[in-house]
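# Give me a model of this one.
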Amino acid sequence: MAATKNEKNATGAAVDAPRPLGALALAALALPGVMPQVAHAELAPEHASLSVKWLNYNDSQPGLDRIHVGATALNLIAPLGERWSLDGTLVRDQVSGATPRAHTDISTATKVVNGVGGMHDTREERGLKVTHYFDRAAISTGVSHSSEHDYVSDSWSIDGRMASENQNTTWNAGIGGSNDAINSVNLAAVGKTKTSMDFIVGMTQAWNPLNLVQVNLTFKMANGYLNDPYKNFEQRPETRDATVILARWNHHLPTLGTTLRSSYRYYSDTYGIRAHTVDTAYVIPVGERLVITPSARYYAQRAASFYFDPTGSGAPSGQAFFSADQRLSAFGAVTAGAKAEYRINQHWSADVKYELYKQMAGWRLTGAGSPGVDAFTASFLQIGASYRF
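Just a heads-up that it's a prediction; the model follows:
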């Protein structure tokens, strides 16, 4: 599937609730991947909405100011009668800065001096999804196209969901694929291709009015050119399969009017990488219009079986596969941030989100991190506005 995908929408509290939780509580309990359910048939959204997001991203390593990204995203969701809806997305981002390092000890980074040097690129992505609603189910089909000067990707997806008669349980399943074409500027990869397939199954269960859980199992397959053409000391296998298990639990605290969101994700692939992610967020309504959500995330991964820590002598001899890409190393990372959402009136709302990411080899709690890898820091700032009509 595409490199980045937005998880959408949610399910509400159990239908046998002794009392209504209200809109804020339902929104706070929301889990991605399932449409809202409150004891009625699946219906297309009653109103259309248009939203715009602005994103600013910056990352750095010691002595190297690296990548800067400025992106704008437009999203339109519109009902098409009572049984259909349309979801369209347009994203445009501009990337600039130093090219990435191959490794701390062997830097292939191109520094930017007074705005000169480094790399510059513009990417555009367009996506369209159509959903048809049945009495207790819905099915969606989507396509997207992403292009930049050295990479073009076309993807598709089909996913469905079905709710139980009492609306407390929802099952979901989906399949998606992509076809990518790579033509790197440095001519290391010309006319190369990559294909991928994703499969997902899952279940969402409302235990009671205050607790919502979800479990998803995803299987990913990629084939073709999987190297990074802009890194030296790189020869990866032409296939990569991955299994992902994701469990979510949202708990509403009625006395405080807040909701704790939590999740655990386990990742395993044929590269030998094993990764764990623990994610938490605390939804705090402030009055009737403002919601503040602080969040924290911890990530740790084991290095790929063919990753090596170079000492300046180049790639190890006698190995079919090797890479000094720091993204394949063993490390730990922490992300902390907060989001504020404000409903201006019945039509307009606005939101702002900031996150700070820090990655270090020594922060891997599940074992020693890879030696010789510099710390990595990134910041995300997102500002959004939406109009409901």
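
# Could you use CA atoms for every contact and neighbour count after this?
Will do.

# Which residues does stretch 245-252 contact?
Residues from elsewhere that reach stretch 245-252 (CA atoms under 8 Å, 6 or more residues apart in numbering): 25, 28-31, 210-218, 258-267.

# Any of those buried? List them.
Buried by 16 or more other CA atoms under 10 Å: 25, 28-31, 210-218, 258-267, out of the contacts of stretch 245-252.

# Out of these, which sit inside strands?
211-218, 258-267 (DSSP state E).

# Tell me who's in contact with residue 93.
Contacts of residue 93 by CA under 8 Å, 6+ apart are 69-72, 122-124.

# ok, so of those residues, who is nearest residue 342?
Closest approach between these and residue 342, by CA to CA: residue 72, at 20.0 Å.

# what sits against the residue lying closest to the closest one once chain neighbours are set aside?
Residue nearest to residue 72 in three dimensions, not counting chain neighbours: residue 54, with 4.7 Å by CA to CA, 6 or more residues apart in numbering. Neighbour list for residue 54: 70-73, 382-384 [criterion: CA under 8 Å, 6+ apart].

# One more sequence to fold, the one below, so I can look at both together:
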Amino acid sequence: MDKITIIGDGLISSSIFIDAIQKMWPHDDYQISEHSWFGELDKAAFQSKMTMVETEGPDFFEPPSSLLDDLKETNYLFVHIAPVNKKMLDGCQNLKLIGLARGGTENIDLDSCRDKGIPVIRAVKNAEATAEFALGLMLAQIRNIGISMCKLSNGQWEKRYYNDGYRYSLKNLTVGIIGLGNIGTILAEKLLNLGVTVLAFHPGQKKKVSLPVCYKSKEEIFKLSDIISLHLRLTHETENFVGVDELHLMKKTAVLINTARAGLIDEQAFKKALDDGEIAGAALDVFWEEPLPDNHYLIGRDNVTITPHIAGDTDVIDKGPFILLEAVSKWYKGEKDAVVIPEKYMHN
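You can find the predicted model right below:
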């Protein structure tokens, strides 16, 4: 009998996981044990915990003793944002697979998984939604959609904006995409369909996507792009990926879009670049402090579009466990799917 342990949270409850398992598990011989981590928090507090998980890593959190006891005999572990750290993995005696109902892997100790030969399957569920949102932010920023709405809401009929003199249609601009994972690739395809020139850079990527994008070096993409859109995971290597040097390379008419993680940008360098007019503006869905305080320097700026970390918020979130179980079912049958690490354990 398969023992399946699920850890629900404030966004995806254990009941959604159970529903997916009952409908999609390959056979009927299984036992489910359910737990909740961060499930009792309100939305703001939960978002704060999510940010901590992603910035501090899974080992920052102490797992409940009841969960540690349960994991000893667990064969399959399914989570969303709950940390899966070394202490938890060290106690697992029969773990065959970890299923992750999200695209990001920041809450999983991948090094320990690799050392122990435990494969990790993730649900790439919100790539389409985030790519759409990034495209929306581009249009909102270069066409002053959000900024003009704020003006009208304050009784101002304003037709002159920060980009007077270089207010071009998106088709006539060059977009640089940094990070060609699932989201970056979908965004590139959408932009190409609109006739946009797309440049691309992905650190350490060996395999190129089969799209007519123009690959450039890091320096070239910052120099040549009218819009830079970030789609990297936040790691020790990518932290402050956009700093003083990169911002200095950008055109004074260029804008920066970030729907990925705030830590990809050096905040002090970014603020100075905005204040000094070194870049034209920015559109951000992620921030170094969430929620933003009322007096934050980004609020009320005429050259910045901001949204409250909602790029991936669609009905697809609740579908995460079902997307995950579809991938797990394929893995169970020996089919290739979205296994993160290690590849040699791709088939059971």
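
# Need the TM-score from the superposition.
TM-score for the superposed chains, counting by TM-score structural alignment, normalised by the length of structure 2: 0.32, backed by 182 aligned residues with a CA RMSD of 6.6 Å.

# What's the local residue count around the nearest residue to residue 112 of structure 2 once chain neighbours are set aside?
In space, and not counting its chain neighbours, residue 112 of structure 2 is closest to residue 86: 6.1 Å by CA to CA, 6+ apart. The tally of other residues near residue 86 of structure 2 (other CA atoms under 10 Å) stands at 17.

# before we move on, the earlier item: go through the contacts of residue 93 of structure 1 and name the one nearest residue 285 of structure 1.
Using CA to CA, these come closest to residue 285 of structure 1 at residue 72, 27.5 Å.

# follow-up on the earlier one: which ones among the contacts of residue 54 of structure 1 map onto strands?
Judged by DSSP E, strands contain the following of the contacts of residue 54 of structure 1: 70-73, 382-384.

# With neighbour count and distance to residue 205 of structure 1 added, can I get these in CSV?
Formatted as CSV, those follow (neighbours: other CA atoms under 10 Å; distance: CA to CA, whole Å):
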residue, neighbour count, distance to residue 205 of structure 1
70, 17, 38
71, 18, 36
72, 18, 35
73, 18, 32
382, 18, 31
383, 17, 32
384, 18, 31
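
# Can you give me the end-to-end span of stretch 157-171 of structure 1?
17 Å (CA to CA, to the nearest Å).

# again, but for stretch 205-218 of structure 1
End-to-end distance for stretch 205-218 of structure 1: 18 Å, by CA to CA.

# where exactly do the strands run in the stretch 101-250 of structure 1?
For the stretch 101-250 of structure 1, applying DSSP state E, counting those that start in this stretch gives strands covering 119-133, 137-148, 151-163, 169-182, 192-208, 211-224, 234-235, 239-253.

# could you dump these to a markdown table with distance to residue 84 of structure 1?
Formatted as a markdown table, these follow (distance: least, CA to CA, whole Å):
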| stretch | distance to residue 84 of structure 1 |
| --- | --- |
| strand 119-133 | 5 |
| strand 137-148 | 9 |
| strand 151-163 | 14 |
| strand 169-182 | 18 |
| strand 192-208 | 23 |
| strand 211-224 | 26 |
| strand 234-235 | 46 |
| strand 239-253 | 29 |
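
# now, among the contacts of residue 93 of structure 1, which is nearest to residue 356 of structure 1?
Checking these one by one against residue 356 of structure 1 (CA to CA), the nearest turns out to be residue 69, at 14.9 Å.

# Quick one: neighbours of that closest one, just the number.
Residues near residue 69 of structure 1, counting by other CA under 10 Å: 18.

# With residue 23 of structure 1 instead?
11.

# and the gap between it and residue 285 of structure 1?
Distance of residue 23 of structure 1 to residue 285 of structure 1, given as CA to CA: 11 Å.

# for structure 2, longest helix please?
helix 127-142 (DSSP state H).

# That one - contacts with which helices or strands?
Applying 3 or more CA pairs under 8 Å, 6 or more residues apart in numbering; DSSP states H and E, we find helix 127-142 of structure 2 packed against helix 145-153, helix 182-193, strand 255-258, strand 281-284, strand 304-306.

# I'd like to know which of these lies nearest to residue 329 of structure 2.
So among these, helix 182-193 is nearest, using CA to CA, at 21.2 Å.

# residues of that closest one that come out buried?
Neighbour-count burial for helix 182-193 of structure 2 flags 182-189, 191-192 (criterion: 16+ other CA under 10 Å).
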